[in-house]
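**Student:** give me a 3D structure for the following:
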Amino acid sequence: MSSEYWDTRYAESHHVWSGRVNDVLGREAANLPPGRALDLGAGEGADAIWLARRGWRVTAADISRVALDKAAAHAAEEGVADRIDWQRHDLNETFPEGAYDLVSAQFLHSPDGLTRDPILRSAAAAVAPGGVLLIGSHAGWPDWVEHQHHDVEFPSPEEILDRLELADGEWDVLMCREHDREQRKPDGTIGIRVDSTVMVRRKALAEAASGH
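**Tutor:** Presented below is the predicted three-dimensional model:
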């Protein structure tokens, strides 16, 4: 996964993504009490800004400096710049420090050498006691995509959960399922694609010690 690849992609247009919070995060994190959050693959910053608006202090990481500069400018426009720490990381090589009440990894798919499983295990390790790891993934290519990258893997939610290698007795599985999502197709019509959500909660220290 090269910074050049993603810098070029983000430089090609004013907005690569919609500018709206990812559906999985917006749905599942809406009722979580704000604390410290880590947004992995932050892109142009929509998720981080949504969290900051809701009172979270966010560390937002992405490989692309172009994307992070766009995101920081957007955060300043929205008045939440002081609540977000934008950090450039090639997650294959470096990972943000600290422990977080929410770690969000939304659609970490790439045709360019992303070592997804170790990154998600690092994401789990960064969850503080009582905190949540939320992983949103595509379950496959939509049927309207003609040129599919066959080296991009789409594991099932059960496979994602298994590959996290979570310690027995230390986590609660809150969600592990596939679901449909509406997405606008290139011709402007609305199509359906299948995504998945894995949401796990690290037990608080007292819970883990008591075995509950």
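
**Student:** from now on I want contacts and neighbour counts done on CA atoms only, so please keep to that.
**Tutor:** Will do.

**Student:** need the longest helix for the chain.
**Tutor:** Longest helix in the chain, counting residues (DSSP state H): helix 65-78.

**Student:** by contact count, what packs against it?
**Tutor:** Secondary-structure packing of helix 65-78 (3 or more C-alpha pairs under 8 Å, 6 or more residues apart in numbering; DSSP states H and E): helix 3-11, helix 46-53, strand 84-88.

**Student:** and with 7 Å instead?
**Tutor:** On a contact count with 3 or more C-alpha pairs under 7 Å, 6 or more residues apart in numbering; DSSP states H and E, helix 65-78 meets helix 3-11.

**Student:** which residues touch Ser104?
**Tutor:** Neighbour list for Ser104: Leu38, Asp39, Leu40, Leu133, Leu134, Ile135 [criterion: C-alpha atoms under 7 Å, 6 or more residues apart in numbering].

**Student:** if we use 10 Å, what do you get?
**Tutor:** 24-25, 29, 37-42, 47-48, 60, 120, 123-124, 132-136, 199 (C-alpha atoms under 10 Å, 6 or more residues apart in numbering).

**Student:** also this sequence, please, to line up against the first:
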Amino acid sequence: MTTEQLSDEYWNSFYSERDQIWSGKPNVVLVDEVADLTPGRALDLGCGEGADAIWLAQQGWTVTAVDISSVALGRAAKHAEDAGVGDRIDWQQHELGTSFPDGEFDLVSAQFLHSKTELARESILRSAAGAVARGGVLLIEGHLGFPPGEPNPHPDIHFPTPDEVIESLELPEGEWDVLVSREHERTQVMPAGDVINRRDCTVKVRRR
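**Tutor:** Okay, the predicted model is just below:
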């Protein structure tokens, strides 16, 4: 069985545990950081059940939304139809470590692109930067650690700081502006319903 098949199996099993895993609301940082952008073409990496993609479509964006889980994508497509924006979103299944959507985008969003299966995150985010059109924005939101009280199942996993994220993007000098690079606290509702406080980081860069 390939790594892609293992990842697909893991995430399909994860999403099949319940009829709804996440809150159905868009990520707060996405809403805050995209509010001042002119809608255009958006790419949502790791779209899950589709809340971010649906919100973007409702704001006027044309969205390509990507996930490895066929279960999540099917659920997301139904949510989009129910919200009346199904025609504005192209749902694509990708194992981002091995394939990546075609095209250039005015916004590329990677919200909590983490995995307990193998994930070439730095390489994927470099591909994400490469997909940003001139004048477009790359928005990356990530955790800075596992949830409080949860034992680290993979001691070799490193959660990068904003500076480390920017460095790993290997952005050509003089071609990008760093708009946001910060750490912050956030309240999160876990899939089981528990409410916890987490420390996350935001990176927002614009291609000149």
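
**Student:** and the contacts of Ser104 of the first structure, which of them are buried?
**Tutor:** 24-25, 29, 37-42, 47-48, 60, 120, 123-124, 132-136, 199 (16 or more other C-alpha atoms under 10 Å).

**Student:** quick one on the thing from earlier: what range in the second structure does the longest helix of the first structure sit on?
**Tutor:** Aligned by TM-score structural alignment, helix 65-78 of the first structure falls on residues 70-83 of the second structure.

**Student:** before we move on, what about stretch 122-135 of the first structure?
**Tutor:** With TM-score structural alignment applied, stretch 122-135 of the first structure matches the range 127-140 in the second structure.

**Student:** which SS state does Ala61 of the first structure fall under?
**Tutor:** What DSSP: H, G, I helix; E, B strand; the rest coil gives for Ala61 of the first structure is strand.

**Student:** tally up the residues packed near it, please.
**Tutor:** When neighbours are counted by other C-alpha atoms under 10 Å, Ala61 of the first structure registers 25.

**Student:** again with the one 4 residues further on
**Tutor:** Around Arg65 of the first structure there are 20 other residues, counting by other C-alpha under 10 Å.

**Student:** out of the buried ones among the contacts of Ser104 of the first structure, list just those in helices.
**Tutor:** Val24, Leu25, Asp47, Ala48, Leu120, Ala123, Ala124.

**Student:** hang on, the second one packs against Ser196?
**Tutor:** It stands for Leu25 of the first structure. No - using C-alpha atoms under 10 Å as the test, Leu25 of the first structure is too far from Ser196 to be in contact (11.9 Å).

**Student:** any shared contact partners between those two?
**Tutor:** With C-alpha under 10 Å, 6+ apart as the test, Leu25 of the first structure and Ser196 both reach Ile135, Gly136.

**Student:** neighbours of the alignment partner in the first structure of Ala35 of the second structure, just the number please.
**Tutor:** Aligned by TM-score structural alignment, Ala35 of the second structure pairs with Ala30 of the first structure. Taking other C-alpha under 10 Å as the criterion, the count of residues near Ala30 of the first structure is 13.

**Student:** hang on, Ala30 of the first structure packs against Trp56?
**Tutor:** No - counting by C-alpha under 10 Å, Ala30 of the first structure does not reach Trp56; the two are 11.4 Å apart.

**Student:** residues that sit against both of those two, list them.
**Tutor:** Trp50.

**Student:** please enumerate the strands of the first structure.
**Tutor:** 36-40, 57-62, 84-88, 100-106, 127-138, 171-184, 190-202 (DSSP state E).

**Student:** other SSEs contacting the fifth one?
**Tutor:** So the one you mean is strand 127-138 of the first structure. On a contact count with 3 or more C-alpha pairs under 10 Å, 6 or more residues apart in numbering; DSSP states H and E, strand 127-138 of the first structure meets helix 23-28, strand 36-40, strand 100-106, helix 116-125, helix 157-163, strand 171-184, strand 190-202, helix 205-210.

**Student:** need those in JSON lines (columns: distance to Glu146 of the first structure).
**Tutor:** JSON lines is the format used below for these (distance: least, C-alpha to C-alpha, whole Å):
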{"stretch": "helix 23-28", "distance to Glu146 of the first structure": "24"}
{"stretch": "strand 36-40", "distance to Glu146 of the first structure": "28"}
{"stretch": "strand 100-106", "distance to Glu146 of the first structure": "23"}
{"stretch": "helix 116-125", "distance to Glu146 of the first structure": "24"}
{"stretch": "helix 157-163", "distance to Glu146 of the first structure": "25"}
{"stretch": "strand 171-184", "distance to Glu146 of the first structure": "15"}
{"stretch": "strand 190-202", "distance to Glu146 of the first structure": "14"}
{"stretch": "helix 205-210", "distance to Glu146 of the first structure": "48"}
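
**Student:** so which of those is nearest His89 of the first structure?
**Tutor:** Closest to His89 of the first structure of these is strand 36-40 (C-alpha to C-alpha; 9.3 Å).

**Student:** among the helices and strands packed on strand 127-138 of the first structure, which is nearest Ala76 of the first structure?
**Tutor:** Closest approach to Ala76 of the first structure among those (C-alpha to C-alpha): strand 36-40, 17.5 Å.

**Student:** could you give the angle of the closest one to strand 84-88?
**Tutor:** 30 degrees (axes from the mean of the first three to the mean of the last three C-alpha atoms, to 10 degrees).
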